[in-house]
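Colleague: Task: produce atomic coordinates for the following.
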Amino acid sequence: IAQAASGGAALQQQGTAVLRQGAAQLNSGLDALVAGSGSLKDGMSSLNGQLPALTDGVGRLQQGTKDLKDGTTQLVTGADTLTRNSPALNEGAAALTDGAGQIQSGAQQLADGSGELADGIDQLTDGANTLESSLADGADEIRSTNTGDAVVDMFAAPVVTEETQMTQVPNNGHAMAPYMMSVALWVGCIAFSLMYPLTEYAGKLKSGTAWWLSKASVLYPIAILQALVMVGALHAINGFDPGRMGQTLLVACVASVTFMSVMYFFTNLLGKVGSFLMLVFMVIQLAGSVGTYPLELSGSFVKYLHDWVPFTYTVTAFRRAICAGEDVTGCLAYLAVWLVVFTLLTILVFAVRAKRIKAEKPTLMVWLEEHHLA
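Modeller: Sure thing, here's the model as predicted:
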């Protein structure tokens, strides 16, 4: 008890002071804690404001990580491609080396050419000097040359032209006559073929040739007669006076007989249809024969017809005969070919038709007559 009382007295004297000192330190610590809590609050507020930026940065970091991965993959692929293309790269390097050598060779040739160019410039300079001296000499010669009126006339008109007239066409009627005479003969043959019974026969049918001859003996004399009448009427009524009357009559007769043979074939084969086709063919020939305008002024399609239609050769032959120009033999030969070909074809038609009639078989002409086309 005595010790407890003594300890209590000591505790009262010493412990209270320590307790008061500890309480003061505790109070000071609490003040620091309060101040730290305010700083912590401010820091937390600042951290809270930076959280969106931190979140965006984390997102960009994630995307960058993905891009880095893709780039790494592409790098690996590119490395593989580079490895595979290494031989081609080596070949390209070798080609580049060869090209460098060629450039070096070209540079050497350019240097050589520059030397030749320099030599050429020297030669050009010498030539210019020679030209200058020659011009000066020529000027001296011109000053010393006779420049009278005769010399001036000679230089003004060094060539004398002489005109030689091959033929003469007195007027436009003689110029248009070859064209219109061909048309007249063609139309006359069409008209007579329509009027004359080409497919009828009297008595007993002997043969196709005899049948053809019975009609041809009328057609061809009529063709010659119409040619003579045409030329005679033009001469007597219109004053038609060709340079070669005999050749003009010959051309008219050959052309008329040729035209009649063509009409004979088509009219005999197709009846009125054949005559219609011949009328259409005449219109084609009017364009193809260039009877009114030269070939150079006609349509582009005319050149494909010009050399093939009979009118081309009848117009040319008439022109040569009327104007006493070139020979007409070539034109007459062409017309003769047409005459022979269509005569043979007509005889063949008559022969086939006669054979079918004797065999009592139908013919094309019967069908045409039934349909009013013959």
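
Colleague: switch to C-alpha atoms for all contacts and neighbour counts from now on
Modeller: Will do.

Colleague: What segments of the protein are helices?
Modeller: Under the criterion DSSP state H, the chain contains helices at 2-10, 16-84, 86-144, 149-156, 172-195, 208-237, 245-270, 272-288, 302-305, 310-322, 329-358, 364-370.

Colleague: Using a markdown table, lay out these together with mean neighbour count and distance to Thr164.
Modeller: Output for the helices of the chain, formatted as a markdown table (neighbours: other CA atoms under 10 Å; distance: least, CA to CA, whole Å):
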| stretch | mean neighbour count | distance to Thr164 |
| --- | --- | --- |
| helix 2-10 | 10 | 173 |
| helix 16-84 | 12 | 87 |
| helix 86-144 | 12 | 38 |
| helix 149-156 | 10 | 23 |
| helix 172-195 | 18 | 20 |
| helix 208-237 | 17 | 28 |
| helix 245-270 | 24 | 23 |
| helix 272-288 | 18 | 31 |
| helix 302-305 | 15 | 30 |
| helix 310-322 | 25 | 17 |
| helix 329-358 | 17 | 24 |
| helix 364-370 | 13 | 58 |
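
Colleague: and for comparison, fold this next one:
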Amino acid sequence: MKMNTTTAAKVQTAVEKQLTTSYLKTMGRNLQQSGHQLTNASHALTQTTTGLRAITTGNQAETTDLQQTTAGTVKLAHGLSQLKQGLATAQPGFAQLTATDNALQAIMTTQTQALQQLKQALATAQPNLRVIRQQIDQLQAANRLKSAKLVAMNRQLTQQLAQGNQQAQTALTATQLGLTHLQTADTQLTTGSTRLTSGTQQVTTGNQKITTALKTGGQQLTTTGRRTTRQADLTVNPIKLSHYDATHVQNNGTGMAPYLMSVALFVGCITFNIIYDMFTPHRRPKSAGDWWAQKIPFLFEFTGLAATVMFVLLGLINHLNPLEAIRTYAFCLLTVWTFASIVTYFNLILGKTGAWLMLIFMIIQLGGSAGTYPIQLSNSFFQTLHPYLPMSISIDAFRSTLSIGNSIWPEITIFVGLIIVFNLLMLLTFHVNLPKLNQRLS
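Modeller: Alright, predicted model coming up:
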């Protein structure tokens, strides 16, 4: 019962450790997921910052474009003003040119009429050549004066027209430059507007990601941190130990009896083989069976008597109260005969060395038979040997007959088989040594 309680407590501690570890791992995973989501939120914030920078750059570019557009508009207005001035300057020249042209036609008409009159006069009045020459000289003088005036007027008109044309050309150049600036500014304005739209979309998407991640992470952290007092107790002590014994052992002496009974019977067999010579026959044996019959019955009688005395004294002095007394006593006899067969065989083939080896074997069985503590508390060496040790088998059987009440037929079968095997080996040993014994006795 004490061993079971200790084992149960150890199991409870181990399971609680596993559960606590699993809980902490789960919390760690939740916190890690929350951390990832917060990290994602940080990335989204970075993207939002990038988007804001893009918006700022777009705004700056748009401002620059607007400034360039304003400058182009100013230049265009200035060019249009110059064009207007050039046209205004050229307009009087065109008017004067028209008037000059009209005057020149009138003069040409007058001269034509005068020439016609001269022709008529030449035709009708040849004697008046002097008068005609004077008129011709007057007409030529009058033509030179008018031609000079016309040349001066044409020169002035040409200068005015050239000046107006230059002003108009300058205005057209300024207008073309302004249009070029306007086209460039419009293109840049379109690009800036596209960047601004893209940046706005990035900011919107980043804000959505941030909102979702922060909401999810906050919910997980809230759920993880929401621990009631009962949940905290379950986290620290998740296992409630409920102990139930399938059988009732009266006291510690009864619990230790199977182990000590097995040890006493094995030690008794070793002691008997050290004191009593199991090899030398009482008389010359006729055969190996005759030799076996002289020694082994006495071994079984003596060890049987020792097992009987032990069982009786346990009841009278130690007040051992077996659950199945008859089966306990019968298995005491079977156990001591099995141990005696094993110890005696090794003593026959190895002499005193065999007894010493059996003492070593008994010490090994003390650690590997699980008589005091569960075998699970021992190391792997004893756990491996445990099922094959004779004392392990006898202790399990005695526990069944003393307290548990389980069937012991598997243990009986094993021990009967060991008795038969080792007695056959002893017969073989006697058979091998029989010629040497007869030769020595001859």
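
Colleague: what's the TM between chain one and chain two?
Modeller: Between these two chains, after superposing, the TM-score reads 0.51 (TM-score structural alignment, normalised by the length of structure 1); 201 aligned residues with a CA RMSD of 2.0 Å.

Colleague: got the helices of structure 1 as a markdown table, with distance to Glu162 of structure 1 columns?
Modeller: Below are these laid out as a markdown table (distance: least, CA to CA, whole Å):
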| stretch | distance to Glu162 of structure 1 |
| --- | --- |
| helix 2-10 | 171 |
| helix 16-84 | 87 |
| helix 86-144 | 32 |
| helix 149-156 | 17 |
| helix 172-195 | 25 |
| helix 208-237 | 34 |
| helix 245-270 | 30 |
| helix 272-288 | 35 |
| helix 302-305 | 34 |
| helix 310-322 | 23 |
| helix 329-358 | 30 |
| helix 364-370 | 64 |
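
Colleague: Which one, of those helices, ends up nearest to Ala202 of structure 1?
Modeller: helix 208-237 (9.6 Å; CA to CA).

Colleague: ok, average deviation of that closest one from structure 2?
Modeller: In the superposition against structure 2, helix 208-237 of structure 1 averages 0.8 Å from its aligned positions (mean CA distance after the TM-score superposition for structure 1).

Colleague: For Gln165 of structure 1, find the nearest of the helices of structure 1.
Modeller: Closest among those, using CA to CA: helix 310-322, at 14.1 Å.

Colleague: Need the contact partners of the closest one.
Modeller: 174-175, 178-179, 182, 241-245, 247-248, 251-252, 255, 285-286, 288-291, 306, 325-328, 331-332, 334-335 (CA atoms under 8 Å, 6 or more residues apart in numbering).

Colleague: cutoff 7 Å now
Modeller: Residues from elsewhere that reach helix 310-322 of structure 1, judged by CA atoms under 7 Å, 6 or more residues apart in numbering: 178-179, 182, 242-244, 247-248, 251, 255, 285, 289, 291, 306, 326-328, 331, 335.

Colleague: Superpose on structure 2 and give me the mean offset of it.
Modeller: Mean deviation for helix 310-322 of structure 1: 0.3 Å (mean CA distance after the TM-score superposition for structure 1).

Colleague: what's the matching range in structure 2 for that helix?
Modeller: Using TM-score structural alignment, helix 310-322 of structure 1 lines up with residues 390-402 of structure 2.

Colleague: Let me see the contact set for Val302 of structure 1.
Modeller: Ala287, Gly288.

Colleague: now with 6 Å?
Modeller: Residues in contact with Val302 of structure 1 (CA atoms under 6 Å, 6 or more residues apart in numbering) are Gly288.

Colleague: again, but for Thr338 of structure 2
Modeller: Ile419.

Colleague: Thanks again, I'm all set now.
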